[in-house]
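J.: Build me a model:
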Amino acid sequence: MSRHPFQAQVRETIARKLDEHGIELYDLEFKRERNGRILRIFIDTPDGVDTDTCVLATHTVKDYVDNLPDLDYDYLEVSSPGIDRILKLDQDLDRYMGNRVMVKTSQPVESRRKIIGILTASHPESITIKEEGQLIVVPRELISIMRLHPDI
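T.: As a prediction, the model looks like this:
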């Protein structure tokens, strides 16, 4: 079985199990790092994420992932995606439309590779950010990373 369909199946099952407790699976990462293989699960709820929510999510998915013969990991991490969360999916863009974001691009857009402003539009081929009154259209294929960038 190819790795990507397996990951999609794991993602779907974890999302379904968490949803039974009112917890959204925000993202899932399989990473190999210096200290071992890590399965990272990022969760969210309408009221935010606290320690009790992380504990509940951990207990909800641990037996499932521990019993998958094709999933080999050393550490399971469950956390909130944070206030500067990465925006990857269309549903993320819809959810955070009108919020301040930071976008880094692989090539310059209007002479820069880093743009900070308000996310004002999302289209299949591009997003639009309002920065200091100017609308900047960023082609999606140039986006390296996009994350919330709240004023703190």
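J.: CA atoms for contacts and neighbours, from now on please.
T.: OK.
J.: So which residues make contact with stretch 36-46?
T.: Stretch 36-46 is touched from outside by 22-32, 49, 54, 72-81, with contacts defined as C-alpha atoms under 8 Å, 6 or more residues apart in numbering.
J.: which among these end up buried?
T.: 23-28, 49, 54, 76, 78-81 (16 or more other C-alpha atoms under 10 Å).
J.: Now, these that are in helices?
T.: Among these, DSSP state H puts residue 54 in helices.
J.: now, among the buried ones among the contacts of stretch 36-46, which is nearest to residue 117?
T.: Residue 117 has its nearest neighbour among these in residue 81, at 20.2 Å by C-alpha to C-alpha.
J.: nearest residue to that closest one other than its sequence neighbours?
T.: Once flanking residues are discounted, residue 81 sits nearest to residue 42: 5.4 Å by C-alpha to C-alpha, 6 or more residues apart in numbering.
J.: Next, work out how far apart the one you found and residue 142 are.
T.: 25 Å (C-alpha to C-alpha, to the nearest Å).
J.: next up, for comparison:
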Amino acid sequence: MGWQETVTQTVTGLGLDLVDLERSAGGLLRVTIDLPWVPPQEGQPAPLPQFVTVEDCEKVTRQLHYLLEVEGLEYRRLEVGSPGIDRPLRHEVDYIRFEGQMIDLTLKAPIGVTDSAVAASRKKFRGTLERAEDGVSWQIVWSDEPERKPGQRVSKKRLPLPMQALNFELSDVQQARLAPIVNFKGRQTSAPGSVSE
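T.: Just a heads-up that it's a prediction; the model follows:
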């Protein structure tokens, strides 16, 4: 069995999801795990978010140490952690789970949008993830309005920039992540620690 299969089977066997697996040339094996997501039942309130704990990371670390040794797969250092506030979105279920959240999106190639203020060469966007009207593809919605600094005065005559939307398919995406936005007035997102050897 190879790296991917061993790590995937170990993580899923412990009731967790494998978010990312990274191997570096220096022998670092970095495993990112998350709790499985169960969509809320229709008519039921969404459950409170739950996060990976240090104990979850320790459990995966212990099991991987054993299995990687048994399989003869060499590494220098093993890190197991949670996805953090800039969690990558890789699969359709990730997009469904985080619909309505602010994301950072990088496309594989620019999507030229005619009759729009979007530059034809633009590939990076930050905005709200939404399901497109066709119910199949996705869209990102944003405004290029600069963020106001606390106490900054804005003229009442100044019109806000319009909202823009860009439809995309998952096959168009090079990388998508939750936007790491921290609200210091209250906890909006949380990412408990990780275990490193």
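J.: Include distance to residue 62 of structure 1 when you put the buried ones among the contacts of stretch 36-46 of structure 1 into JSON lines, please.
T.: Supplementary listing: those in JSON lines, determined by distance: C-alpha to C-alpha, whole Å:
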{"residue": "23", "distance to residue 62 of structure 1": "15"}
{"residue": "24", "distance to residue 62 of structure 1": "16"}
{"residue": "25", "distance to residue 62 of structure 1": "14"}
{"residue": "26", "distance to residue 62 of structure 1": "17"}
{"residue": "27", "distance to residue 62 of structure 1": "16"}
{"residue": "28", "distance to residue 62 of structure 1": "14"}
{"residue": "49", "distance to residue 62 of structure 1": "18"}
{"residue": "54", "distance to residue 62 of structure 1": "12"}
{"residue": "76", "distance to residue 62 of structure 1": "8"}
{"residue": "78", "distance to residue 62 of structure 1": "10"}
{"residue": "79", "distance to residue 62 of structure 1": "14"}
{"residue": "80", "distance to residue 62 of structure 1": "17"}
{"residue": "81", "distance to residue 62 of structure 1": "19"}
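J.: how about residue 66 of structure 2, what's its partner in structure 1?
T.: Under the alignment (TM-score structural alignment), residue 66 of structure 2 pairs with residue 63 in structure 1.
J.: And for residue 102 of structure 2?
T.: Per TM-score structural alignment, residue 102 of structure 2 is aligned with residue 100.
J.: From residue 17 of structure 1, how far out is the match of residue 66 of structure 2?
T.: 11 Å.
J.: on that earlier part again, restricted to strands, list the buried ones among the contacts of stretch 36-46 of structure 1.
T.: By the criterion of DSSP state E, membership of these in strands covers 24-28, 76, 78-79.
J.: Widest-spaced pair of the residues you listed?
T.: 24 and 76 (17.1 Å).
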